[in-house]
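Student: Here's a sequence, model it:
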Amino acid sequence: MDVLKATISIALLSQAVAAAQGINFGPSIAEITPEWNNVFPVDNFNREVTTPFWEPTLMNDTTTTEISQQLNAVSNASFIVYDKEMYRLLNVSDHNASKTVEVIFKFPDKPSYAQRQIHDGTVYVPEMNAVFFTDLYSPKPGYGMRAIPFVWRINLSNNSSPNFEKVYPDPPFTIANGAYYHNGAVYWVQEGNYTTPGGVVRMDPVTLKTQVVKNNFYTHRFNSPNDIVVSNSGAAFFTDGYYGHDNFNDSLNPQLVNGVYRWDMNTGNIKMVAGAADGGFFNPNGLSFNADQSKLFVTNRGNNSADANGARTIFSYDVTATGIARREVFAYTDAGFPDGIKTDRDGRVYGAVTGGVDVFNKDGTLIGRIKVNEDDVAVNMAWVGNWLYIVGRDYVYRVQLATTEK
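Tutor: Below is the predicted model:
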């Protein structure tokens, strides 16, 4: 029996080494082979929701040394490739090429009352040649979310050395989150708090003057509006979740279910088009149109990012003349949950998750990952030409890709 156990252990080790060698490593790219991806070469393992795939718990000492080395090498890569389409997106031939994710800014330390900082609402304004995004501080237990009077602006006039500055909308937002550029203005959704209802705020990107343009559902307060997109015809879709009350301790008890709203900016009419009422969402979050605005992608979250039973899902809908239809599961993410999402002209969808940005092709297949720094979490993104700007909790990154938003 001991001889048999030893034979089995040697066989398992040989299998693990052979499979691990199937990962193709270059200077900055790790290509995961189908064999390695199909059968993880350790006979006992597990991973929690909040950790990326290269940080599983390995529970068999006889077969893990080689795999640990391989996983460590993957963790040091800038890109992970599952499909050859990812090479076309990166504009390189194979894993031997060198490609860079550029770190362009490190945020100041979070305040003492915050357990982490969050950066969201990334939006590019062409006439300013600038990217705007928000700064939020998720509070420690016993504290509430505090309104921040400023937003960040990246001035891209000197592309080789972008300038980061705090700018102050007037009046200031009350916990702003998602943002969208439409007809010369930036539309932000703000969560609100005990004294200020949440809703949609229009900002002049030049003067920074703001105006609340939507703050109720027939005199009901929204819960915590999170993200927004606006169609060319003036139909705004925005998500509303329980973050302010359940996670941030800064808002009144919700009187509405979470959901996705369609607000006709021309007529003022508003209706919920998806949500907890129909069982589609528990906590809807990120939004993005595809390039021709015929589809709407919506992300779903659990009660918190560490919820193993959380949705962690990107849904796709067909956009109709009056709403959305034909919900489909587009993708389910393996680490954290997809917060901000963006699309490109070729139908790909980019989801900001723990460890980086997951890239899905138009069919919802994961083709690769764009990594951020160790222990950082990607939160949202903005396209500037063929550059994808990524804001995380601690850093801002950018990478040049062989596509654009539209």
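
Student: From now on I want contacts and neighbour counts done on CA atoms only, so please keep to that.
Tutor: Fine.

Student: quick one, helices of the stretch 1-150 of the chain?
Tutor: Per DSSP state H, counting those that start in this stretch, the stretch 1-150 of the chain carries helices over the ranges 2-21, 34-38, 65-75, 85-90.

Student: any chance of the ones you listed in CSV, plus distance to R262 and mean neighbour count?
Tutor: Compiled in CSV, those are given as follows (distance: least, C-alpha to C-alpha, whole Å; neighbours: other C-alpha atoms under 10 Å):
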stretch, distance to R262, mean neighbour count
helix 2-21, 48, 14
helix 34-38, 40, 13
helix 65-75, 41, 17
helix 85-90, 33, 19
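
Student: could the ones you listed be laid out in JSON lines, adding distance to R398?
Tutor: Listed next are those as JSON lines, based on distance: least, C-alpha to C-alpha, whole Å:
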{"stretch": "helix 2-21", "distance to R398": "30"}
{"stretch": "helix 34-38", "distance to R398": "28"}
{"stretch": "helix 65-75", "distance to R398": "19"}
{"stretch": "helix 85-90", "distance to R398": "13"}
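
Student: Which among those helices is found nearest to T320?
Tutor: Of all the helices of the stretch 1-150 of the chain, helix 85-90 sits nearest to T320, with 30.1 Å by C-alpha to C-alpha.

Student: Of all the helices of the stretch 1-150 of the chain, which one comes closest to N193?
Tutor: When the helices of the stretch 1-150 of the chain are compared by C-alpha to C-alpha, helix 65-75 sits nearest N193, at 39.1 Å.

Student: structure for this one too, so we can compare:
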Amino acid sequence: MFWKIFTFLVHVSLSVAQNYAGNTAMSLSDIVDMSTFKQVSQSTEAIFHEGPVFVETTNELYFSSNRFTDSSGGQNIRISKLNVTTPNATPVTVTTNPPILMANGGARINLKEIVYCSQGYNSTPGSLMRLNIETLVATKIPLQIVRPFGTADPNPDFSSPNDVVLSDQYDGYFFTDPPYGYYQNFRPENTMPPAVYFADRRSLNVTRIWFFPSNYRPNGLSPSADGSRLYVANSGFQIGNGSTDPSVPIVMHVFAMSKGSKGVPVLTEMDPISTGTGVGVPDTVKVDEKGNIYVTVSNGVRVYTPGGVYIDTILIPSAGPVANIAWAGKTLYILAETFCIRQVSQSNDAIFHEGPVFVETTNELYFSSNRFINSNGEEHIRISKLNVATPNAVPVTVTTNPPILMANGGARINRKEIVYCSQGYNTTSGSLMRLNIETLVATKIPLQPNLDFSSPNDVVLSDQYDGYFFTDPPYGFYQNFRPKNTLPPSVYFADKRTLNVTRIWEFPANYRPNGLSPSLDGSRLYVANSGFQIGNGSTDATVPIVVHVFAMSKGNKGVPVLTELDPISTGTDVGVPDTVKVDEKGNIYVTVSNGVRVYTPGGVFIGTISIPPPGPVANIAWAGKTLYMLAEKVLYSVQVKNRAAPLHDIDNTNW
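Tutor: Predicted structure coming up:
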């Protein structure tokens, strides 16, 4: 993968939703306040996996890890706890006596005890274990399976119990038992079918209340708020050994439920709830006090009405998956297992928009804002800088002399200078401007001929081609701060020695060439086309939502020559592509509405570095192996494995 792996814990505040019935339509904002989305903790190991249980007396969240392999080749899972009210607290390993073998799902029994699913190990069957969180003594619950004609098996051979929930209404434990232990090579082949069980809390008699086909994997489960339904996630599409089984439906099974003989629940299968394709398998199922259903998937937590109507997804900033969730009052803790982003800074204004440039000597990130309107009705854009190494640092406005009119994309020239795209204003044409970051003096680069650029958008420097590449879409006209463009939307190249500028590609009038970058080896040029968004609030469905790809080579006097190749589609449901950048391995990064889409050097989609709503990510910048993502009012960062492509050496004194 191209990103650095972390596991992480985040939280979000929940609202008290209106008391609605069945399939009443609502939005996620009725349930979740996404402005409270916050990273709580992270680890380089997959410790945030299953069994989250909150203990309010100590403000600690208990949870179990994914599987680890020890030095002898054996597998183990560890339980940890974290004080979620202490900033920067470190997770603490919980050592139980005896160990809870391969601990998985968990639930609170009382103020002092948690019940865990022990998946067993080797010849030791799975079981339910009571953990005293004060003494850390773990005790096996002596369940016995009730057989036909009243016989009982005191030593049931459960394969690998996965999730457990307690119900006062039914006076017992519900739990699932899929055969993951066998398929993940820590238990013998299962002797009992994948099933849902109920254990009476008084007699501890266990009844199999539903069994599934052998290739199904009953996972997380929960009764409905009123106890009339039972929801069971089926994660059997993922067999457990790294393979998949497309014959298994990616659904949450729904059962009507009522009390039968001796209070044992009786289930009647109903229509399942599809949890979507392209978001992995459902894992955990939980229900809030209003009956809304929460299902964890690869990209977050899908939320449904009590009637099973999909509301929306609480998206997480990761490659997923979310394995489990837990409530602490009206805070929902979300356990995820791969890389995470970090919120670096936020503002009430859309200051994190374009032109991010990192200066390593001062640890400052420079960037330009979205458009603001002053008291005179005039539009302007301001440049700011932020010391990203200082916690809680406040962005500082950079006042240049003269002002860089409607500053947009930027790039580093040398240790002391940044080049910015000035989009111009009114009758002042767009241009490229050199900014000395020590004196804050801005100087127009005297490109020849002196063209009436509409509103230059992005710029990149190339040592291989010895010049500047930049785009010039007509956004200035459509956003009402420049006259109608006299030049077509184009990509230009300016020789750094002669400053002669050449139009190297012309687009149709309704296209909007935006971010651009040469490939790592200089044989390609990538140009984002954001023309679907005209610039005046309207859209143009005739414009393809793509990154244009050109073969590129040196022509006469070193001016690049382009040949159009097949474009890269950036998807139809994630807004338009804005920025295009490349890392040192040649991977292509494209900013869209929900994050940063990453492609191989050959244009094959790898995955998305997702951000919380609302987005979009307009631009990105590297600082070593930290990638900064500008999302209008929020600045995010993520650790990545590769640095920026070395297209230009800032110590090259010939610029």
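
Student: Not counting its neighbours along the chain, what's nearest the corresponding residue of structure 2 for E374 of structure 1?
Tutor: Under the alignment (TM-score structural alignment), E374 of structure 1 maps onto P613 of structure 2. In space, and not counting its chain neighbours, P613 of structure 2 is closest to N594: 6.9 Å by C-alpha to C-alpha, 6 or more residues apart in numbering.

Student: Quick one: residues contacting that neighbour.
Tutor: V574, S610, I611, P612, P613, P614, G615, P616, V617 (C-alpha atoms under 8 Å, 6 or more residues apart in numbering).

Student: how near is the nearest residue to the last one once chain neighbours are set aside to I114 of structure 2?
Tutor: By the measure of C-alpha to C-alpha, 6+ apart, the closest residue to V617 of structure 2 outside its immediate chain neighbours is A631, 4.4 Å from it. For A631 of structure 2, the distance to I114 of structure 2 (C-alpha to C-alpha, to the nearest Å) stands at 41 Å.

Student: sorry, back to before: and the residue nearest to P613 of structure 2, what pairs with it in structure 1?
Tutor: Match for N594 of structure 2 (TM-score structural alignment): G355.

Student: What's the match for the residue nearest to V617 of structure 2 in structure 1?
Tutor: Matched by TM-score structural alignment, A631 of structure 2 corresponds to G392 in structure 1.

Student: How many residues are close by that match?
Tutor: By the measure other C-alpha atoms under 10 Å, the count of residues near G392 of structure 1 is 27.

Student: so which helix or strand takes in the residue most central in space within structure 1?
Tutor: For structure 1, A352 is the residue whose C-alpha lies nearest the centre (C-alpha atoms, centre = their mean; 2.4 Å). In this structure, A352 of structure 1 sits in strand 349-353 according to DSSP states H and E.

Student: And the contacts of that strand?
Tutor: Strand 349-353 of structure 1 is touched from outside by 335-343, 357-362, 364, 377-381, with contacts defined as C-alpha under 8 Å, 6+ apart.

Student: what does stretch 345-358 of structure 2 give?
Tutor: Residues contacting stretch 345-358 of structure 2 (C-alpha under 8 Å, 6+ apart): 364-370, 382, 384, 392-394, 407-412, 418, 420, 458, 617-623, 630-636.

Student: ok, 6 Å please
Tutor: With contact meaning C-alpha atoms under 6 Å, 6 or more residues apart in numbering, stretch 345-358 of structure 2 is reached by 364-370, 408-410, 618-619, 621, 630-635.

Student: longest strand anywhere in structure 2?
Tutor: Secondary structure of structure 2 per DSSP state E: the longest strand is strand 32-43.
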